[in-house]
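>>> pasting the sequence and the predicted model now:
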Amino acid sequence: MEIFQGLSAFPITPADEDGVVDAEGVMGLSARLAAAGVDTIGLLGSTGTYAYLTRTERRRAIQAAMKSVGGTTPLIVGVGALRTDEAQNLARDAQFEGASALLLAPVSYTPLTEDEVFAHYAAVASATSLPLCIYNNPSTTHFTFSPALLGRLAGVANIKAVKMPLPGAMPIASELDVLRAGPAGRLAIGYSGDWGAAEALLAGADAWYSVVAGFLPEISMQMVRAARDADRQEVSRINGLLEPLWGLFRQFGSLRVAYAAVNALGLSQAAPPKPILPLSSADRQRTVEALAHAGLG
């Protein structure tokens, strides 16, 4: 299977209040995902709080994950940074530590133009030999990739995929048709936004970049397998089990809910990096109830 296909599970990166990564915690979470058979692990994505970690701590997280799953489950490592040279160095670190692929968001303070984003991606893609996935995440970066820009980037060596947000009014199948009809169709096209995963998988998206799979990998794999079998009824059934979690994701953002779920499942007691605050006790209880609805607890 190609690296940017199937289920990519995005775990949290447990760390202490000073931002020092809990290597044992990373190893445990990674091993659990590998044992569940996820296709790839998305390390240091938004759920992995890459933007809150230093270069040293990001490298510590990669080393820990590789020690746990190296040679069994490929790692797609996030390398987003404000400066192009910093992102290049993070990409080189990821390759040196054994990552299989890179994920790059256009992190910025000053809003970026399309030409600036193109130059940034071309420079980072040239820093290593690893395949790179474009991270189109306007909710955090406040930059949206146009089909034309995706088409330009599809011609850059090493850029092989795009991680798309859920579209607005347009059905995912229609967006896929538009993208695949143009130059962007050379990219593997996957989706994040877990509450749209059922639609994306059944529409034929190449990958599901999943937050929920970072702590519920088994049921996530069940949905992926059902979609591969075109079993719409089973996909709908599993999606219904996860619907309470989707509601929490939409209300609070998936990051806060992921930490609450990981805590409730006894996988880690890490808290999100400040200034992000944990959910209230009432909403943590709602998370427990959502996990129970999915058959877990």
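Right, received. Where do you want to start? Residues are numbered from 1 along each chain as shown.

>>> switch to C-alpha atoms for all contacts and neighbour counts from now on
Fine.

>>> list the residues that contact Ala226.
Contacts for Ala226 were tallied using Cα atoms under 8 Å, 6 or more residues apart in numbering; they are Arg232, Glu234, Val235.

>>> can you report how many residues lie near Ala91?
Other residues lying near Ala91 total 29 when counted by other Cα atoms under 10 Å.

>>> typo on my end, it should be Ala64
Ala64, neighbours per other Cα under 10 Å, totals 22.

>>> so who does the residue nearest to Val211 when sequence neighbours are not counted touch?
Nearest residue to Val211, sequence neighbours excluded (Cα to Cα, 6 or more residues apart in numbering): Phe10, at 5.1 Å. Shown in contact with Phe10 (Cα under 8 Å, 6+ apart): 41-45, 47-48, 209-214.

>>> point me to the helix or strand that includes Trp208.
strand 207-210 (DSSP states H and E).

>>> and if you look at Lys163?
Per DSSP H and E: strand 159-164 holds Lys163.

>>> just how off-centre is the next helix or strand after that strand within its chain?
Heading C-terminal from strand 159-164, the first helix or strand you meet, by DSSP H and E, is helix 172-181. Centroid separation between helix 172-181 and its chain, computed with Cα atoms, centre = their mean, to the nearest Å, is 21 Å.

>>> how about Arg55, nearest residue that isn't a chain neighbour?
In space, and not counting its chain neighbours, Arg55 is closest to Leu90: 6.9 Å by Cα to Cα, 6+ apart.

>>> am I right that the one you found sits in a helix?
Yes: if the criterion is DSSP: H, G, I helix; E, B strand; the rest coil, then Leu90 is within a helix.

>>> how close does it get to Arg83?
11 Å (Cα to Cα, to the nearest Å).

>>> between the two, which one's more packed in?
Each of Leu90 and Arg83 has its neighbours counted (other Cα under 10 Å); Leu90 has more, 24 against 12.

>>> comparison target below:
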Amino acid sequence: MFTGLSAFPLTPMNEQGIHENEFSRLVMGLAEARVDSIGVLGSTGNYAYLNAEERARVAKLCVEHAGPVPVVVGIGALRTRDVLVNAENAQQAGASGVLLAPVSYQKLTDDEVYTLYETVCSSLSVPLCVYDNPGTTHFEFSDELHGRIAQLPQVRSIKIPPVQDDIAVAKERVARLRVVIPNDVTIGISGDPAAATGLLAGCNAWYSVIGGLYPETALALTRAAQAGDVQQANALSVALEPLWALYREHGGSLRVAATIAELTGKVSQPCLPQPLKTLQGDARKRVGAVIEALSLS
């Protein structure tokens, strides 16, 4: 399950609630494209802004509309008790796996993070992916800590931050992590601009934002990298550089992806929880020009 393309759709919403029909259509589109898995309630799914009941509903809707495609549900929360509730709700919904980031307000220690994963794994009956995302959690995993956590019985993947855009450096990064984790634990790359390099460097999966909107585009890049076609994988990524530039300009992928979804009618406006906003004015026009130029529609 934790290999290939894992596509992460938005959770479109306004202050009145989740746009369930829009979310369901996004999931059905991913299932029709035959992505390798669907990841919901990650950062792109705005999990931190939803309560336990809303998150349980999203998990249920995704499983209902994903068909045979495995569903991975984000369960991160500030308190371990809430993580456990989210984990149980995800399992009750029929999730094939869960995704857990060490969410915190106070900076966590290594022992606290290890205990979090140990506690959660003891209650799980499905596999878990460790979500290493220092950009939002402000927690830096060491390889030693990854190695300890990867020995826990339910851990089957690690979602690492973007690798450097240098294949030799990226290969060394993946190899260094691979040494300390079991062979049956996969390594997945996040950060869409780093996907081609990460996959070619030995990552087993791409946890993808753009895959949640344009699965065929993301699948083409993934399959090229899986086949070892360095030239094609890099060419497909380079072709998307105008999109990657928007990510860099606007501090990440969320606002760009949500703006694309609104502009293309995949979701209604507004689609983000307040106080978050999609891009407006000239920035919105630039996003529209990029997707038109790339024939992303």
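Yep, that arrived. If you're wondering where the values come from, they're calculated on a predicted model, not measured in any experiment.

>>> what TM-score comes out when they're superposed?
Taking TM-score structural alignment, normalised by the length of structure 1 as the basis, the two superposed chains have a TM-score of 0.95; 293 aligned residues with a Cα RMSD of 1.4 Å.

>>> returning to that earlier point: now render the contacts of Ala226 of structure 1 as a markdown table, adding neighbour count, secondary structure and distance to Gln251 of structure 1.
Output for the contacts of Ala226 of structure 1, formatted as a markdown table (neighbours: other Cα atoms under 10 Å; DSSP: H, G, I helix; E, B strand; the rest coil; distance: Cα to Cα, whole Å):
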| residue | neighbour count | secondary structure | distance to Gln251 of structure 1 |
| --- | --- | --- | --- |
| Arg232 | 16 | helix | 27 |
| Glu234 | 16 | helix | 26 |
| Val235 | 23 | helix | 23 |
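
>>> pipe these into a markdown table and attach distance to Thr54 of structure 1 per row.
As requested, these are exported to a markdown table (distance: Cα to Cα, whole Å):
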| residue | distance to Thr54 of structure 1 |
| --- | --- |
| Arg232 | 43 |
| Glu234 | 42 |
| Val235 | 39 |
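
>>> where helices are concerned, which of the contacts of Phe10 of structure 1 count?
Among the contacts of Phe10 of structure 1, no member falls in helices (criterion: DSSP state H).

>>> all helices for the stretch 151-297 of structure 1, in order.
For the stretch 151-297 of structure 1, the helices defined by DSSP state H, counting those that start in this stretch occupy 172-181, 197-203, 217-228, 232-252, 254-264, 281-293.

>>> buried set for the third one?
It refers to helix 217-228 of structure 1. Pro217, Glu218, Ile219, Ser220, Met221, Met223, Val224, Arg225, Ala226, Ala227 (16 or more other Cα atoms under 10 Å).

>>> in structure 2, what residue corresponds to the residue nearest to Val211 of structure 1?
Applying TM-score structural alignment, one finds that Phe10 of structure 1 aligns to Phe8 in structure 2.

>>> just to revisit the earlier point, for the contacts of Phe10 of structure 1, which one is nearest Asp283 of structure 1?
Ranked by distance to Asp283 of structure 1 (Cα to Cα), these are led by Val212 at 16.9 Å.

>>> kindly state which residue of structure 2 is aligned to the closest one.
Match for Val212 of structure 1 (TM-score structural alignment): Ile210.

>>> just give me the neighbour total for that match.
24.

>>> I'd guessed it sits against Pro193; true?
No: the pair Ile210 of structure 2 / Pro193 is not scored as a contact, 9.9 Å apart, by Cα atoms under 8 Å.

>>> residues in contact with the spatially most central residue of structure 2?
Nearest to the geometric centre of structure 2 sits Tyr207, at 4.6 Å (Cα atoms, centre = their mean). For Tyr207 of structure 2, the contact set (Cα under 8 Å, 6+ apart) comprises Leu5, Ser6, Ala7, Phe8, Gly39, Lys159, Gly188, Ile189, Ser190, Gly191.

>>> what span of structure 2 lines up against stretch 74-86 of structure 1?
Going by TM-score structural alignment: stretch 74-86 of structure 1 matches residues 70-82.

>>> identify each buried residue in the matching stretch, please.
Those would be Pro70, Val71, Val72, Val73, Gly74, Ile75, Gly76, Ala77, Thr80, for stretch 70-82 of structure 2 by 16+ other Cα under 10 Å.

>>> out of the helices of the stretch 151-297 of structure 1, flag the one nearest Ala127 of structure 1.
helix 172-181 (26.9 Å).

>>> now do stretch 9-25 of structure 2: distance from first to last residue.
First-to-last residue span, stretch 9-25 of structure 2, Cα to Cα: 10 Å.

>>> hmm, I typed the wrong one, I wanted stretch 118-131 of structure 2.
14 Å.

>>> in structure 1, what range does it match?
With TM-score structural alignment as the criterion, stretch 118-131 of structure 2 aligns to 122-135.

>>> who's in contact with the matching stretch?
4, 84-85, 87-89, 91-92, 95, 100-106, 153, 156-164.

>>> same deal with stretch 13-20 of structure 1?
With contact meaning Cα under 8 Å, 6+ apart, stretch 13-20 of structure 1 is reached by 21-22, 25-26, 43-44, 47-49, 52-54, 57, 61, 268, 270-271, 273-274.

>>> alright, calling it a day.
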